[in-house]
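*Asks:* Task: produce atomic coordinates for the following.
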Amino acid sequence: MTEKSDDARLRVGVIGMGPTGSGLTAHFIDAGAFVVPCDIDREKIDLIKKEGVRLENTIQKEVSVEEACYSVQELKEYDLDLVVVSVKTPNLKKVVSIISEIVPEDAYVMCAQNGLDNEQEVAEILGDDRTLRMAVNFAGSMSSPNTVNVMFFNPPNYISALTKRGEAIANRIVKMLNSVDLKTEVSADFRDHAWEKAILNSALSPVCAITKLTMKDVMDSPDGLALVKAIIDESLRVAEAEGISLKRDFREFSINYLKGAGYHRPSMLVDLDNGLLTEIDYLNGRIAEYGRKHNLPTPVNQTITCLVHMMEHSAK
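*Replies:* Model (predicted):
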């Protein structure tokens, strides 16, 4: 695998133009990259071609788009250096399998999604040398097909390469994003950051999805808060058994962080409303798997996972 010159304009494909993909697209373009957004939603891509991508509220940005496409296969035409995958995790393997057949052999793939161990699924197909992982710490919702209402950003984001081969491009990405005020760091302890984010997502997103309540509504309810705390406590025991090093006072931090989330409808709730599969197996379900690995009971995470599975089934 040959390294491409840092002097060349970075060529990026972004698959999945939800809040994460749209947010990264806007910042990469603002930083000077050539970016090709990709989504199977034709209405979304048509509007992006016409009006560009907009971010509003916590982050404000508006960019025009040179090219965009309706399928992963179309990315073959663009000789990409980097493909950012921000589709929902249930679709990850399928998308990466297609990527493996169409992008140059020296291109890297960076997964920017919720969940634990996503990067391992990418590496199984593309190899460790070509795989990057990003923990995204901004969130929002689509106020229109090409506009993200960014509800919050708790910097920094984190990026990690699985091997030394990917460190140069990881550093290049970080430099670009920081140049346009999206604070991002390269992390040597990425797994710790991934677990922190997974615990935060697992604690509140599925509770909102099951109850149909916003984050603030759950956290303002004594019963909701008690359930969130139970998920956090159980997940922390599993993380400790797995040897994960979380930030100091992470339990207290988590509760305070989630209390500040506001009237946000997390993507898991939106997915269930739209009859889509959720990321539950990569969050509470994955934590329960690690619990079994260490012979630790995880009744709360298992119950939450089962309830969301039932709702997925009934929504079909």
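
*Asks:* going forward, measure contacts and count neighbours with C-alpha atoms only.
*Replies:* Fine.

*Asks:* wait, E312 sits on E279?
*Replies:* No: counting by CA atoms under 8 Å, E312 does not reach E279; the two are 10.7 Å apart.

*Asks:* neighbour-wise, which of these two wins?
*Replies:* Shown here are E312 and E279; by other CA atoms under 10 Å, E279 has more neighbours (25 against 18).

*Asks:* Spatially nearest residue to the more buried one, not counting backbone neighbours?
*Replies:* Distance criterion CA to CA, 6 or more residues apart in numbering; nearest residue to E279, sequence neighbours excluded, is T89 at 5.8 Å.

*Asks:* Regarding the chain, what is its longest helix?
*Replies:* Counting residues, the longest helix found in the chain (DSSP state H) is helix 190-211.

*Asks:* Can you get me a residue count around G13?
*Replies:* 28.

*Asks:* now do the one 3 residues further on
*Replies:* Around G16 sit 21 other residues, with neighbours defined as other CA under 10 Å.

*Asks:* go on, K293?
*Replies:* That count, for K293 with other CA under 10 Å as the rule, works out to 12.

*Asks:* for the one 10 residues further on, same thing?
*Replies:* Other residues lying near T303 total 14 when counted by other CA under 10 Å.

*Asks:* Next, the structure of the following sequence, for comparison with the previous one:
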Amino acid sequence: MKIAIAGAGAMGGRFGTMLATTDNQVMFIDSWADHVQAINDRGLQVHVGNAVTPHWIPAALPQDVHGSFDLIILFTKAMGIAPMLESLRSIITRTTHVMVLANGIGNIEQVEKFVPGRQIIAGVTVWSSELDGPGEITLTGAGNVTLQPLAGQSDDFFQAVLTAFHQAGLNPIASDDVLAAIWKKAALNCVLNTYTALLDCNVGEFGRLPNHETLIDGVLNEFAVVAHHEHIDFDLDAARQLILAQFAPGGNSAHYPSMYQDLAKGRPTEIDFLNGFIAAKGAASNIPTPVNRLLTQLIHGKEVLSKQSVRIPA
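*Replies:* Down below sits the predicted model:
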């Protein structure tokens, strides 16, 4: 099948290079001109440990993409989903499937404004990666991807997607309740992305703080109440254990989450689709969410400050 990775940053780069090892045709689409140019000039430079390997996958700006694709995998930031799909309207046909794997809650509703539900595959992944600069990413840890087609599990196209992802080593899991998986991953992001960004540390360093469990529970307890009110099957203890598992050596402990990376490079974050989403839902339903509300405002404050002094992690 023809696969377009819309948003070829850290995670898009990782999925694209892994899928390109199969018989499927892969193309990167990204709005960052320098990134696109670097990928086309010298391949996507992929760092794993001390090794660097170029991956020669064609890349293009959205306005320069023509033809059609069987599958478009969205890896833009949550706030970039609508602009990206708007720019790709001309290549989305009645047979084009769109997969959304972006962090945050509410992404499916954004995609439904552009394609009908029968063409949408919703998912969430715990793979990790870091964008080092134009045309360069660093891979860390291992992971999987949980997927569900809104049209139903028996769909032939979805089965082909599962096969391709399995062949690529992406460890796909077919789900009957992807919303539960999305909210579980969002809970992890609301904790690890936000705290590492605010405390200027990686995942392992946060896990070594003596009060890390208190900080985790402050976010998760509010998250669980809002999830229950939204009729989401959210297992608080399972989410907590998933977060704690990230601190193990050799896993994702050395990872700097995307929110940290965004602030370090002076970019806006996805906070309004994470802690901000929980705070907004809580306010609308008279559910107190003081921790998530405060964290949201602190990140917005850092967004302003980060534009004044762009910092790159050592």
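
*Asks:* contact partners of stretch 35-52 of structure 1?
*Replies:* For stretch 35-52 of structure 1, contacts defined as CA atoms under 8 Å, 6 or more residues apart in numbering pick out 11-17, 25, 28-29, 62-72, 75, 145-146.

*Asks:* Let's see which of the residues you listed end up in helices.
*Replies:* Judged by DSSP H, helices contain the following of the contacts of stretch 35-52 of structure 1: T25, F28, I29.

*Asks:* Just list the residues touching N252 of structure 2, thanks.
*Replies:* Contacts of N252 of structure 2 by CA under 8 Å, 6+ apart are S128, T140, G141, V203, G204, Q246.

*Asks:* how close does it sit to I299 of structure 2?
*Replies:* According to CA to CA, to the nearest Å, N252 of structure 2 and I299 of structure 2 sit 22 Å apart.

*Asks:* Over to I243 of structure 2?
*Replies:* 20 Å.

*Asks:* These two: which is more packed in?
*Replies:* Between I243 of structure 2 and I299, counted using other CA under 10 Å, the more crowded position is I299 (24 against 21).

*Asks:* Now which residue in structure 1 aligns to that one?
*Replies:* The alignment partner of I299 of structure 2 in structure 1, by TM-score structural alignment, is V308.

*Asks:* same check, this time on I287 of structure 2
*Replies:* So I287 of structure 2 corresponds to L296, using TM-score structural alignment.

*Asks:* Looks to me like that match is in a strand.
*Replies:* No: counting by DSSP: H, G, I helix; E, B strand; the rest coil, L296 of structure 1 is not part of a strand but coil.

*Asks:* show me what contacts it?
*Replies:* Contacts of L296 of structure 1 (CA under 8 Å, 6+ apart): V238.

*Asks:* How about T138 of structure 2?
*Replies:* Counting by CA under 8 Å, 6+ apart, T138 of structure 2 touches A10, V46, H47, V48, S129, E130, L131, D132.

*Asks:* again, 6 Å this time
*Replies:* Applying CA atoms under 6 Å, 6 or more residues apart in numbering, we find T138 of structure 2 in contact with V46, H47, S129, E130.

*Asks:* Tell me which residue of structure 1 lines up with the third one.
*Replies:* What that stands for is S129 of structure 2. By TM-score structural alignment, S129 of structure 2 lines up with G140.

*Asks:* related to what we said a few turns ago, and the helix or strand just after the longest helix of structure 1, which stretch of structure 2?
*Replies:* Using DSSP states H and E, the helix or strand that follows helix 190-211 of structure 1 in sequence is helix 215-220. Mapped onto structure 2 using TM-score structural alignment, helix 215-220 of structure 1 spans residues 203-208.

*Asks:* Then stretch 123-130 of structure 1?
*Replies:* Alignment note (TM-score structural alignment): stretch 123-130 of structure 1 is matched to residues 112-119 of structure 2.

*Asks:* The matching stretch: which residues count as buried?
*Replies:* V115, G117, R118, Q119 (16 or more other CA atoms under 10 Å).

*Asks:* just stretch 230-239 of structure 2 next, same as before
*Replies:* Across stretch 230-239 of structure 2, burial judged by 16+ other CA under 10 Å covers I232, F234, L236, A239.

*Asks:* outside of it, which residues touch it?
*Replies:* With CA under 6 Å, 6+ apart as the criterion, stretch 230-239 of structure 2 contacts A180, K184.

*Asks:* how long is that stretch from one end to the other?
*Replies:* The first and final residues of stretch 230-239 of structure 2 sit 17 Å from each other (CA to CA).

*Asks:* Repeat that for stretch 173-186 of structure 1.
*Replies:* Using CA to CA, one end of stretch 173-186 of structure 1 lies 9 Å from the other.

*Asks:* tell me, it lands on which residues of structure 2?
*Replies:* Going by TM-score structural alignment: stretch 173-186 of structure 1 matches residues 161-174.

*Asks:* ok, and for that stretch, which residues are buried?
*Replies:* Neighbour counts over stretch 161-174 of structure 2 (16+ other CA under 10 Å) mark 161-162, 164-174 as buried.

*Asks:* What's the local residue count around the nearest residue to L199 of structure 2 once chain neighbours are set aside?
*Replies:* In space, L199 of structure 2 comes closest to F206 once its chain neighbours are excluded; the distance is 7.9 Å by CA to CA, 6+ apart. F206 of structure 2 has 20 neighbours, counted by other CA under 10 Å.

*Asks:* where does whatever residue of structure 2 lines up with R42 of structure 1 sit relative to I57 of structure 2, distance-wise?
*Replies:* Matched to structure 2 by TM-score structural alignment, R42 of structure 1 sits across from A33. Applying CA to CA, the value for A33 of structure 2 to I57 of structure 2 is 15 Å.

*Asks:* ok, which stretches of structure 1 are strands?
*Replies:* 11-15, 34-38, 53-57, 61-63, 82-85, 108-111, 131-135, 138-144, 147-153, 157-161, 184-186 (DSSP state E).
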